[in-house]
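S.K.: Build me a model:
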Amino acid sequence: MGKIRITKQFNFETGHALYGYDGKCRNVHGHSYKLSVTVIGTPISDTSNVKLGMVIDFGDLKKIVKEEIVDQFDHATVFNKNTPHVELAKELIDRNHQVILADYQPTSENMVIDFAVKIKARLPENIQLYSLKLQETETSYAEWYAVDNTPL
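M.R.: Presented below is the predicted three-dimensional model:
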């Protein structure tokens, strides 16, 4: 049986600020993100398995992405932990806001790399992360592909 790719889509709201940026995004603002997660594998062929014919149960994929990404980032504000925004972050945390202090500038590009690492770590060994698409606005998105990130 051949390899099959399946995709599940997720939505979440996240705020961020790009410290040092020379445009409007240096200000704290938010996006309605859309995340498409595509995995690849061989459908289960064991007729005694309740998940016969599935690469991975969409519910199992949803649980992984929800726990690692959506529950963490939805309605949170993301700052680079090495910027002066840390002072603002501390104030927000003191006021019971959800804040993520990331090891990176919270661009869509860096967020999608972070998401790939987190999702890959949770997938069953027979399932590989194929790609991620993180849509920041209706016309702007970042993509991550395993083939682009595999050592030659």
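
S.K.: CA atoms for contacts and neighbours, from now on please.
M.R.: Will do.

S.K.: Next, name the residue at the spatial heart of the chain.
M.R.: Residue closest to the mean C-alpha point of the chain, counted by Cα atoms, centre = their mean, is residue 115 at 3.5 Å.

S.K.: Would you do the same for the sequence below? I want to compare the two.
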Amino acid sequence: MSFIRITKQFSFETGHALYGYDGKCKNVHGHSYKLSVTVIGKPISDIKNVKYGMVIDFGDLKKIVKEDIVNVFDHATVFNKNTPHVELAKELENRGHNVLLVDYQPTSEMMVIDFAKKIKRRLPENIELHSLKLQETDSSFAEWYAYDNI
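M.R.: Modelled structure (predicted):
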């Protein structure tokens, strides 16, 4: 049986600020992110399996990504917890805002690395994460490929 790649796309709204950055992104702002998740595996060949012919049920992949990424990051403001932005984060939280503190600079590059780790932990044994594409704007995105990270 051939290896097949399956891709599911997601979208979420997230705010962030890049502490110490020398451009406009040092200010709190947001993006309409688009995340493409591609996994690779062989279609299930057991004709008695209800998921016969599938690499992975799109619904199962959706559940993983929604629980670990979309539901966590959607309409949250992300700050690096190792910067003075933590003071702003506390103030926003005290005012009822959804704030997410991470241990990295919340760039698309670092977010896609974080997302890859989270998704890989949840995939079934016979399915591999092939790639991720995190689109920050219509013309800017970061990509993660498994074969670049062996």
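
S.K.: circling back to that earlier point, which SS state does the residue lying closest to the residue nearest to the centre of the first structure once chain neighbours are set aside fall under?
M.R.: Nearest residue to residue 115 of the first structure in three dimensions, chain neighbours excluded: residue 69, at 6.8 Å (Cα to Cα, 6 or more residues apart in numbering). The three-state label given to residue 69 of the first structure by DSSP: H, G, I helix; E, B strand; the rest coil is helix.

S.K.: quick one on the thing from earlier: wasn't the residue nearest to the centre of the first structure part of a helix?
M.R.: Yes - counting by three-state DSSP, residue 115 of the first structure falls inside a helix.

S.K.: what's the counterpart of it in the second structure?
M.R.: Using TM-score structural alignment, the partner of residue 115 of the first structure in the second structure is residue 115.

S.K.: and residue 8 of the second structure, what pairs with it in the first structure?
M.R.: Under the alignment (TM-score structural alignment), residue 8 of the second structure maps onto residue 8 of the first structure.

S.K.: and its match, how many neighbours does it have?
M.R.: Look at residue 8 of the first structure: counted by other Cα atoms under 10 Å, it has 15 neighbours.

S.K.: Who are the contact partners of it?
M.R.: For residue 8 of the first structure, the contacting residues are 36-38, 58, 61-62, by Cα atoms under 8 Å, 6 or more residues apart in numbering.

S.K.: ok, now residue 80 of the second structure?
M.R.: By Cα under 8 Å, 6+ apart, the contact list for residue 80 of the second structure reads 18-19, 86, 101-106.

S.K.: From those residues, list just the buried residues.
M.R.: Burial by neighbour count, 16 or more other Cα atoms under 10 Å: within the contacts of residue 80 of the second structure this picks out 18-19, 86, 101, 104-106.

S.K.: Between these, which sits nearest residue 121 of the second structure?
M.R.: residue 104 (19.3 Å; Cα to Cα).

S.K.: Helix, strand, or coil at the closest one?
M.R.: coil.

S.K.: how much space between the nearest residue to it once chain neighbours are set aside and residue 87 of the second structure?
M.R.: Spatial nearest neighbour of residue 104 of the second structure, excluding adjacent residues (Cα to Cα, 6+ apart): residue 80 at 5.4 Å. Residue 80 of the second structure sits 11 Å away from residue 87 of the second structure, going by Cα to Cα, to the nearest Å.

S.K.: got it, and residue 29 of the second structure?
M.R.: On the measure of Cα to Cα, residue 29 of the second structure and residue 87 of the second structure end up 17 Å apart.

S.K.: show me the contacts for the equivalent of residue 90 of the first structure over in the second structure.
M.R.: Under the alignment (TM-score structural alignment), residue 90 of the first structure maps onto residue 90 of the second structure. Listed by Cα under 8 Å, 6+ apart, residue 90 of the second structure has no contact partners.
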